[in-house]
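>>> Pasting the sequence and the predicted model now:
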Amino acid sequence: MHKHSDNDAILLVDDDIPFTRLVGKYLIDAGYDVSIRHNGLQAIEFTKSYTPQLIILDLMMPDTDGLTACKEIRKWYTGPILILTALNEEVDEIVGLEVGADDYIGKPLKPRVLLARIRALMRRDKDYAQSEDTVNVGNMAIYCRSRTVYIEDSLLDFTDAEFDLLVYLAKRAGTVVARDDIYNDILHFKYDGMDRTLDIRISRLRKKISAYENCRIKIKTVRLQGYLFVDNA
């Protein structure tokens, strides 16, 4: 399946037409190439032929909702997905992250906050292209430029958000990493004591890593301190 890729392209998916016009114009004025779709099915079909650098996906849409679309798109799309959710919908936020979204932002949107989240997600590819190419911990090898991870001869599958967190922890293997530091450096916002984004991502990393019988890597929780990435040989 041939795909066209655009490094400045954003796919905005929401059934609220006035909203997409307003946000689309704001993003275009900020220098991005924006494509707009109004339901999950349209988003799925679009990403089969085109590869935007980032997808903004609303949860509540007719026909095919955002969660269903996100899960389907993740079968072939590895770029960042930012989900839109109404305020206080914690369940939707958690489920959205579990099906493969990288981050979420609440409605009503604050344009500057949206732009900051977009820039943070898009900045990752550039950061890793300039970083050390290979990180080795135990029998895990992480290749930053190609964004691939191997345990011995087995290739692991991670979303962009999971990969970023994995590299961050692996580069600090053997050292307890504070929760606040991860929020500041990886999630790019301050931990408020309630947010569960990091807990979900750590859980997903552990699940994927532990699926390989030969993997010696463990991500340990250090109570009241943070996380410890270790070779448990």
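Done, it's in.

>>> from here on, contacts and neighbour counts on C-alpha atoms
OK.

>>> Identify, by residue count, the longest helix of this protein.
helix 111-129 (DSSP state H).

>>> how about that helix: buried residues?
Using 16 or more other C-alpha atoms under 10 Å as the test for burial, helix 111-129 gives 114, 117-118, 121-122, 125, 128.

>>> buried sites along the next helix-or-strand element following it?
Following helix 111-129 in sequence order, the next helix or strand is strand 134-137 (DSSP states H and E). The neighbour-count check on strand 134-137 (16+ other C-alpha under 10 Å) flags 134, 136-137 as buried.

>>> putting a second one here so we can go through both:
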Amino acid sequence: MSSLGHILLVEDDITLADWVSEYLIDQHYQVTHVDRGDKVMEVFENCQPDLVLLDVMLPGINGIEVCHLLREKSSLPIIMLTARADEFDEVIGLEAGATDYVIKPVRPRALLARIKNSLSNREVKSSESKQLVFGDLSIDQESSRVVYQGQEVELSTNLFAFMWFLASQAGEVVDRDSVFKALKGREYDGLDRRFDVMLSTLRKQFNDDPQNPKKFKTVWGKGYLFVADAWGDS
């Protein structure tokens, strides 16, 4: 059977790296392993992987910085491996441009599901150019470009996808389960706060007062609301 994709595994725990590599190879993936953060970019350029599994704590350069460097070069899926379940890793990792994250100890089937979902989401991309305009805000899906008040706003791949999803349903409250199904391919588990974190980040990016937001609202018990008429008029 041909390879389902090439995965770059960045992990300094050799025991963990060995079994993850063996498991993924058994599942018909090609795996390249790197054990230091400062080696990643050279290997990345040489092997051109389809997805990166990236540990947070690495010698040389930490995983967050590596994620930033990778994101400057490519929009490929990046799944971070973290031993911490607290908000710090979640916020920093997602803002650095990670596609998803997995908390250690890694469960093989859960990891495989995340990999398959990330790769399939990358493949499903509309060839038709789509653009949304709300007053001074313009969002172009094909180019992943956001312009607000004449200035381009740099957003990570995850933030852009989340903003596009909300904006495409402007004026409607979108529940968390719908967001998770659309963007992560799974149901909301009642605990994962990643999209709450990302909404806070979007508010910062667009100067939306978190105490009294006008552009991105959270409707308690229901979900998120992108306000169509809150973006001014040139």
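Great, that's in hand. Since we're looking at a predicted model, the values are computed, not measured.

>>> picking up where we left off before, need the buried residues of helix 111-129 of the first structure in a markdown table with distance to Asp164 of the first structure, can you?
Converted to a markdown table, the buried residues of helix 111-129 of the first structure look like this (distance: C-alpha to C-alpha, whole Å):
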| residue | distance to Asp164 of the first structure |
| --- | --- |
| Leu114 | 20 |
| Arg117 | 15 |
| Ile118 | 15 |
| Leu121 | 10 |
| Met122 | 12 |
| Asp125 | 10 |
| Tyr128 | 9 |
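
>>> just to revisit the earlier point, so what touches the longest helix of the first structure?
The contact list for helix 111-129 of the first structure, computed with C-alpha atoms under 8 Å, 6 or more residues apart in numbering, reads 23, 26-27, 53-54, 80, 105, 144-145, 164, 188.

>>> Nearest spatial neighbour of Gly150 of the second structure, chain-adjacent residues omitted?
Asp136 (7.4 Å; C-alpha to C-alpha, 6 or more residues apart in numbering).

>>> Distance of the one you found relative to Val91 of the second structure?
Distance from Asp136 of the second structure to Val91 of the second structure, counting by C-alpha to C-alpha, to the nearest Å: 28 Å.

>>> what's the answer for Glu142 of the second structure, then?
Taking C-alpha to C-alpha, one finds Glu142 of the second structure at 26 Å from Val91 of the second structure.

>>> before we move on, back to that, pull up the aligned stretch in the second structure for the longest helix of the first structure.
With TM-score structural alignment applied, helix 111-129 of the first structure matches the range 108-126 in the second structure.

>>> quick one: that stretch to chain centroid distance?
Relative to its chain's centre, stretch 108-126 of the second structure lies at 12 Å (C-alpha atoms, centre = their mean, to the nearest Å).

>>> List the contacts of the residue minimising distance to the centre of the second structure.
Centroid check for the second structure by C-alpha atoms, centre = their mean gives Thr99 as the closest residue, at 2.5 Å. By C-alpha under 8 Å, 6+ apart, the contact set of Thr99 of the second structure is 77-79, 118, 157-158.

>>> Any figure for the gap between it and Ser138 of the second structure?
To Ser138 of the second structure, Thr99 of the second structure is 23 Å away according to C-alpha to C-alpha.

>>> Next: Ala98 of the second structure.
Computed with C-alpha to C-alpha, the distance linking Ala98 of the second structure and Ser138 of the second structure is 24 Å.

>>> And those two? Which one has more around it.
Remark: of Ala98 of the second structure and Ser138, Ala98 carries more neighbours, 27 against 18, as counted by other C-alpha atoms under 10 Å.

>>> How much space separates the alignment partner in the first structure of Ile78 of the second structure from Ile118 of the first structure?
Mapped onto the first structure by TM-score structural alignment, Ile78 of the second structure lines up with Ile81. Using C-alpha to C-alpha, Ile81 of the first structure is found at 10 Å from Ile118 of the first structure.

>>> swap in Asn184 of the first structure?
From Asn184 of the first structure over to Ile118 of the first structure the distance is 16 Å, taken as C-alpha to C-alpha.

>>> how about the helices in the first structure?
With DSSP H as the criterion, the first structure has helices spanning 17-29, 40-49, 66-73, 90-98, 111-129, 160-170, 179-182, 197-210.

>>> Which part of the second structure matches the shortest one?
Which is helix 179-182 of the first structure. Counting by TM-score structural alignment, helix 179-182 of the first structure lines up with residues 176-179 of the second structure.

>>> Now do the buried residues in the matching stretch.
The neighbour-count criterion (16+ other C-alpha under 10 Å) identifies 176, 179 as the buried residues of stretch 176-179 of the second structure.

>>> List the residues that contact Tyr143 of the first structure.
If you count contacts by C-alpha under 8 Å, 6+ apart, then Tyr143 of the first structure has 133-135, 149 around it.
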